[in-house]
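A.B. asks: requesting a structural model of the entry that follows:
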Amino acid sequence: MRSLGLIFLCILFSGCQGQQTVEEKINGVSFVATRDAVGPEHLGPVEQLHANYAAIMPFAFIRSVDEPTVIFNRERQWFGETEEGVKQYTKELHSKGIKVMLKPQIWIRNGEFTGEFKPNTEAQWLALEKSYSDFILTFAKVAQESKVDIFCIGTELHRFVENRPEYWHNLVTQVKQQYKGKLTYAANWDEYTKTPFWKDLDYIGIDGYFPLSEEKSPKKEDLVKGWQKWKDQMQKLHVALDKPILFTEFGYRSMDYTAKKPWLVDRNQENVNLDAQALALQVVFDELWKEEWFAGGFIWKWFPHHNEVGGKENNRFTPQNKPAEETIRQHYKNQLENQG
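C.D. replies: Below you'll find the model as predicted:
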């Protein structure tokens, strides 16, 4: 595997000819699974947002590092996380003209961060690999049967990728035997430059929670300035590998210091700051959607029961029933009109 630095060095001698660019932007939402099937009443707000993509995220579970087997597609899981549920969600979204990225994900008991999950013994590694392959290949088959538009082979699994790169190269080969559409992997913002298999995929997928500002309520110029080094890094990798950049997740909480550590999911009591969330999203759109190398992204996150979530007292990620929803709607609408 060549290091990123060596790849960048090669650019100096090879030039930038033949780079892939993006024509239709992905204006997506991360569509959260529920206990039930979805219908027009759940998809209407997604249509009204002018989203052209939705990510469906069937979760699997791991108990602990001592029991690393991936558990999925069980009767006790919510309908939207099962094979049947994924097929139903995809069918309904496609019926509304909304394309789908299928993005199977892992949840570790007690909310342990997946990026640091690393078995201690070879036997544990093998158990993880076998069950993870079963998980991903099961949904790769579903993706093919349901004509899913993009399939994501993993989300924020840095230590797994770092320690078992050969496994991941083999997994990509196996997925391609099952699924014939476009592929990506959702690397965390601080992981993606080290991912060794981008050349085998169609998109460089990034969960785009880049830190931008230390300010309580950052101004537009703070956020624009904060983006510049990250944009430069992403563009260099795009040029080096000739792959478009896709934000497999992106978003901000509606709270103070929203751009300081955008990845925080804890139940903190920071004050609600609706304007900061809306501004941070607007700056993402202004800075990245104009770039030819940027494919678009999926807002984190969107709940099917629209009228029951979000709102002016909510400091979580969802933009629903907040000013940020209108920010997204206007941007996605403008994108639709410009591409039409």
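A.B. asks: please make it C-alpha for all contacts and neighbour counts, starting now.
C.D. replies: Fine.
A.B. asks: ranges for the strands of the protein?
C.D. replies: With DSSP state E, the ranges of strands along the chain come out as 26-31, 53-56, 59-62, 99-102, 105-108, 150-155, 182-188, 204-207, 245-250, 294-302.
A.B. asks: how close does the residue nearest to residue 63 when sequence neighbours are not counted get to residue 36?
C.D. replies: Spatially, and ignoring its direct neighbours in sequence, residue 63 is nearest to residue 109 (5.2 Å; C-alpha to C-alpha, 6 or more residues apart in numbering). Going from residue 109 to residue 36 by C-alpha to C-alpha, to the nearest Å gives 23 Å.
A.B. asks: same question for residue 125.
C.D. replies: For residue 125 relative to residue 36 (C-alpha to C-alpha), the value is 34 Å.
A.B. asks: can you check residue 215 too?
C.D. replies: 41 Å.
A.B. asks: swap in residue 247?
C.D. replies: Taking C-alpha to C-alpha, one finds residue 247 at 28 Å from residue 36.
A.B. asks: also residue 50?
C.D. replies: Counting by C-alpha to C-alpha, the gap from residue 50 to residue 36 is 24 Å.
A.B. asks: those two: who's more crowded?
C.D. replies: A side-by-side neighbour count of residue 50 and residue 36, using other C-alpha atoms under 10 Å, places residue 50 first with 21 against 11.
A.B. asks: the more buried one contacts residue 329, doesn't it?
C.D. replies: Yes. Residue 50 lies in contact with residue 329 (C-alpha atoms under 8 Å); the separation is 6.3 Å.
A.B. asks: which residues touch residue 327?
C.D. replies: By C-alpha atoms under 8 Å, 6 or more residues apart in numbering, the contact set of residue 327 is 278, 281, 282.
A.B. asks: return the distance of the residue lying closest to the last one once chain neighbours are set aside relative to residue 63.
C.D. replies: Taking C-alpha to C-alpha, 6+ apart as the measure, residue 282 lies nearest to residue 327, with 6.6 Å between them; neighbours along the chain are not counted. If you measure residue 327 against residue 63 using C-alpha to C-alpha, the figure is 39 Å.
A.B. asks: let's see this one next, to set against the first:
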Amino acid sequence: MEFKGYTFGYGTKPGAYFTEEVIDSFNKCLDLGLNWVCIPVALTQDTFASTEIRFDYKTDLSYIDIEKAVSMAHARNVKVCLKPMVNCADGVWRADINFPDGNMIGVDTYWSKWFKSYTAFILNYAMYAEKLGCEMLCLGCEMLSSERKEKYWRELIAQVKKVYTGKLVYNTNHGSEENAKWVDELDYLGTSAYFRVGESEGATLEGMIEKWEKVADHLEEISKRVGKKIIFMEIGCRSAKGCSAMPWDFAHRDLPRDEQEQADFYESVLKVMSKRDWFEGFFWWDWSTKVYKTKEEADKDVNFNIHLKKAEEVVKRYYSEIQ
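C.D. replies: Have a look, this model is predicted:
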């Protein structure tokens, strides 16, 4: 298994990587035994139907910020996947960025404008990745509605390969692993593996393992058909009761804390997937830039963080054993 990874610092603000607090959190994340870290860089478009992706100097990471993060990882012999992402300022999920497939005379007006902006966006970070020696670049995250636009994606990939020489991956969503027909031009197929493996009440480790085995069998067939090994570019579960049945959830703040259910989610998927030869690894979601420092704080946290929770020891144990 190639990728013993984690995603660090989604939503990091400019200058944060130069602060002692974030440097300390970054090193704690690497202490899990990582050999890869994913650095997400998110820009914004105004609405799901906007055709321009914009950069905001107040909120978006500069080249210097990214350089700092990459250099910290490389100083500890940890490889880097740079992951540019797009969010919608209106709160709509990026999967729903969508336009009509052509106007009345068959011209793809809106998609062509959007892909022109998206290609420029990705090429900028592809050049950053090449300059900084990032070992992998993720070309998009959960862009489900756009995945059908094969011509535009293949053109984008061709442009990226002119400026970037590292590995390429795309991050689709669970259940959509065969929608992007153009992944044959990439090195890996990535997915956000927020599969329902628990129950809203009474989730057990054994039950989760059984469901992960079924998920793994299904993904193995997809890997064979697509001809690519699979990476879980996102995966995780909050330390809240019932979240193994909806591991993508971040909205239900009223759920009671359940550290064991979170740990069982991590244990079950690591146990099952680490034995599959078509599976290349994990980038867990996500380690906060300003992670808490005490067990007392951890005992109040119901987010995706695993620091000072049972799941942290699970990840450390498996990452130390996996070759």
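A.B. asks: so what corresponds to the residue nearest to residue 282 of the first structure in the second structure?
C.D. replies: Mapped onto the second structure by TM-score structural alignment, residue 327 of the first structure lines up with residue 314.
A.B. asks: now residue 279 of the first structure
C.D. replies: Match for residue 279 of the first structure (TM-score structural alignment): residue 264.
A.B. asks: ditto for residue 252 of the first structure
C.D. replies: In the second structure, residue 252 of the first structure lands on residue 237 (TM-score structural alignment).
A.B. asks: over to residue 315 of the first structure?
C.D. replies: Under TM-score structural alignment, residue 315 of the first structure pairs with residue 302 in the second structure.
A.B. asks: can you give me the neighbour number for its match?
C.D. replies: Residues near residue 302 of the second structure, counting by other C-alpha under 10 Å: 23.
A.B. asks: could you do residue 77 of the second structure as well?
C.D. replies: For residue 77 of the second structure, the neighbour count with other C-alpha under 10 Å is 13.
A.B. asks: quick one: residues contacting the residue lying closest to it once chain neighbours are set aside.
C.D. replies: Leaving aside its sequence neighbours, residue 77 of the second structure sits nearest to residue 35 (C-alpha to C-alpha, 6+ apart; 7.3 Å). Contacts of residue 35 of the second structure were listed using C-alpha under 8 Å, 6+ apart, and they are 3, 4, 5, 77, 78, 79.
A.B. asks: residue in the first structure paired with residue 35 of the second structure?
C.D. replies: Match for residue 35 of the second structure (TM-score structural alignment): residue 52.
A.B. asks: would you check how far apart that match and residue 329 of the first structure are?
C.D. replies: 11 Å.
A.B. asks: that older thread, my guess is the match of residue 279 of the first structure contacts residue 205, does it?
C.D. replies: Yes. Assessed by C-alpha under 8 Å, residue 264 of the second structure is found in contact with residue 205 at 5.2 Å.
A.B. asks: compare those two (neighbour count), which wins?
C.D. replies: In this view residue 264 of the second structure and residue 205 are compared by other C-alpha under 10 Å, and residue 264 has more residues nearby, 24 against 19.
A.B. asks: before we move on, back to that, kindly indicate which of the contacts of residue 35 of the second structure lies nearest residue 241 of the second structure.
C.D. replies: Closest approach to residue 241 of the second structure among the contacts of residue 35 of the second structure (C-alpha to C-alpha): residue 5, at 25.3 Å.
A.B. asks: neighbours around that closest one, how many?
C.D. replies: The number of residues packed near residue 5 of the second structure is 28, by other C-alpha under 10 Å.
A.B. asks: and the gap between it and residue 268 of the second structure?
C.D. replies: Separation of residue 5 of the second structure from residue 268 of the second structure (C-alpha to C-alpha): 17 Å.
A.B. asks: repeat for residue 75 of the second structure
C.D. replies: Residue 75 of the second structure is 32 Å from residue 268 of the second structure, by C-alpha to C-alpha.
A.B. asks: likewise for residue 304 of the second structure?
C.D. replies: Taking C-alpha to C-alpha, one finds residue 304 of the second structure at 16 Å from residue 268 of the second structure.
A.B. asks: cool, residue 143 of the second structure as well?
C.D. replies: 28 Å.
A.B. asks: again with residue 109 of the second structure
C.D. replies: 46 Å.
A.B. asks: more neighbours: the two, which one.
C.D. replies: Legend: neighbour count by other C-alpha under 10 Å for residue 109 of the second structure and residue 268, higher for residue 268 (22 against 14).
A.B. asks: ok, the more buried one touching residue 203?
C.D. replies: No. Assessed by C-alpha under 8 Å, residue 268 of the second structure is found out of contact with residue 203, at 11.6 Å.
A.B. asks: quick one: stretch 65-77 of the second structure aligns where in the first structure?
C.D. replies: Taking TM-score structural alignment, stretch 65-77 of the second structure hits residues 85-97 over in the first structure.
A.B. asks: from the chain's centre, how far out does that stretch sit?
C.D. replies: The chain centre lies 19 Å from the centre of stretch 85-97 of the first structure; the measure is C-alpha atoms, centre = their mean, to the nearest Å.
A.B. asks: ok, now how distant is the counterpart of residue 112 of the second structure in the first structure from residue 337 of the first structure?
C.D. replies: By TM-score structural alignment, residue 112 of the second structure lines up with residue 126 in the first structure. Using C-alpha to C-alpha, we find residue 126 of the first structure at a distance of 50 Å from residue 337 of the first structure.
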